[in-house]
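Just to be clear, the model below is a prediction. Sequence and coordinates:
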Amino acid sequence: MATSGYIFNERPPIGLLVAQAVGITASTFLFGQNAAISYMFVPAVLQAPAPLAVRQWKKVFDIGYANGPVLALISGAAFAFVAYKQDPSSLPFRFNVAAAVLVPSTVPFTFAFMVPTNTKLDEKLDSFAGTALTDKEAEAGVAKEETTHALLDKWATLNLARAGIIGVASILGVWAAVDKREAVSSSFKLASGANRMG
């Protein structure tokens, strides 16, 4: 409907709004979770002896493993649904398609780049089964790049890259949601003083 040079769209269907909210919420949660693990958790864990550090990492890893892939797929599906309902020539459509691809792409990213490090850390955990958690000499003689701390640092870097992928998708999803340039005409102007009401 057009009124006084302005174009107003009808309110989107509730299903579309719910899908948009799910996609944005799931992706931003995943971004925050992954970024916090790499930025705050791992640096703190690196202060602990290797047997304790790897056990702490495993606890956080298991929590992320339980919800990360599911949330990535749900978020991707939600963004894809929103894109399906949009004009293919619009910017929000393109942003939602990109978000729909990026968030779930973290699953193959994990398998391609992170699983080898995950496996090494799991092996470290097993090797420390009978070692005291406070044993600072548990890895005496181990090559520096193969120590628990080096592996945790590598894992955190890869995890931060994964968070970056999700962060970009989240930004695109939010941008698509708030892109309302079609709601006002190009003749819209801000006036000052007594003329501000037109």
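Nice, thanks for sending it over. Treat the numbers as computed from the prediction; the structure is a model and nothing was measured.

Going by C-alpha atoms from here, please, whenever you check contacts or count neighbours.
Fine.

Could you pull out the helices in this protein for me?
14-36, 42-45, 50-84, 91-102, 106-109, 115-127, 148-178 (DSSP state H).

Nearest to I7 among the ones you listed would be which one?
Taking C-alpha to C-alpha, helix 148-178 is the member of the helices of the chain nearest to I7, at 16.0 Å.

what comes up buried for that closest one?
Judged by neighbour count using 16 or more other C-alpha atoms under 10 Å, the buried positions of helix 148-178 are 148-149, 151-153, 155-174, 176-177.

which residues does K124 contact?
V54, T148 (C-alpha atoms under 8 Å, 6 or more residues apart in numbering).

Second structure follows, compare the two:
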Amino acid sequence: MAEQLSTPIRVAQVVGLTCSAALAGYIGGFSIGTVPSLKFAPAHAIAKQWQTAYEIGKSTAPFVALTAGLTWSYLATQGSMSTASKQPLLFNSNAFALYSASAVLVTAIVPFTLIVMKPTNDKLHAKADASEESKAETDETVDELMNKWYWLNVVRASLPGVGAVVGAMAVVGL
């Protein structure tokens, strides 16, 4: 009969899975819920409200990603230690690779935001900060930027989502 995993390992697995899946839903919620609801407002208001939502996400999501990333990294090191010490700590030999991949995927939201999404984010911030006189000429551009941001954010939400699935594969021993 296989030995049971230690409580710290089980807690880390739950934290990694929960943070990763919750982060995917949280980020995805901005595309699924926030962006469509903003379409009913004037362009300048859309940009302002997007900016508020962006600041909320910016103040929370990276910390959840860091928590999940550190948790998956901890599990990866425990998996590699268990192989070296022949302890039945984790279920399979793929655990190190799967936990490591989860750590990279979940924390990838930060460089993805700073590198891939930054040009669109900067343009939306500029629209939000624009003066009242420029409101009339920004309607079409704001709509185009919001559509682009929507899809970029869907991709960003998929990173921790895939990280959660890969982490779950490690947890169940696939």
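Received the coordinates, thanks. Note that the structure is predicted; figures quoted are calculated from it, not measured.

Could you get me the TM-score between them?
The TM-score (TM-score structural alignment, normalised by the length of structure 2) is 0.85; 164 aligned residues with a C-alpha RMSD of 2.1 Å.

Map P116 of structure 1 across to structure 2 for me.
Correspondence of P116 of structure 1 to structure 2, assessed by TM-score structural alignment: P119.

Please read the previous query as pertaining to A150 of structure 1.
By TM-score structural alignment, A150 of structure 1 lines up with E144.

what about S90 of structure 1, neighbour count?
Neighbour count for S90 of structure 1, taken as other C-alpha atoms under 10 Å: 12.

burial measure for D179 of structure 1, as a count.
13.

residues contacting it?
P92.

ok, it to F109 of structure 1 distance?
29 Å (C-alpha to C-alpha, to the nearest Å).

Likewise for I74 of structure 1?
Taken as C-alpha to C-alpha, the span from I74 of structure 1 to F109 of structure 1 is 17 Å.

With S127 of structure 1 instead?
Distance from S127 of structure 1 to F109 of structure 1, by C-alpha to C-alpha: 27 Å.

Looking at these two, which has the bigger crowd around it?
F109 (16 against 12).

Distance of the closest residue to that one other than its chain neighbours relative to K120 of structure 1?
Using C-alpha to C-alpha, 6 or more residues apart in numbering and skipping the chain neighbours, the partner closest in space to F109 of structure 1 is R162 (7.4 Å). Distance, R162 of structure 1 to K120 of structure 1, using C-alpha to C-alpha: 19 Å.

G23 of structure 1 now?
Taking C-alpha to C-alpha, one finds G23 of structure 1 at 33 Å from K120 of structure 1.

Quick check on those two: which one has the bigger neighbour count.
G23 (31 against 16).

Check the gap between the more buried one and R162 of structure 1 for me.
In terms of C-alpha to C-alpha, G23 of structure 1 sits 17 Å off from R162 of structure 1.
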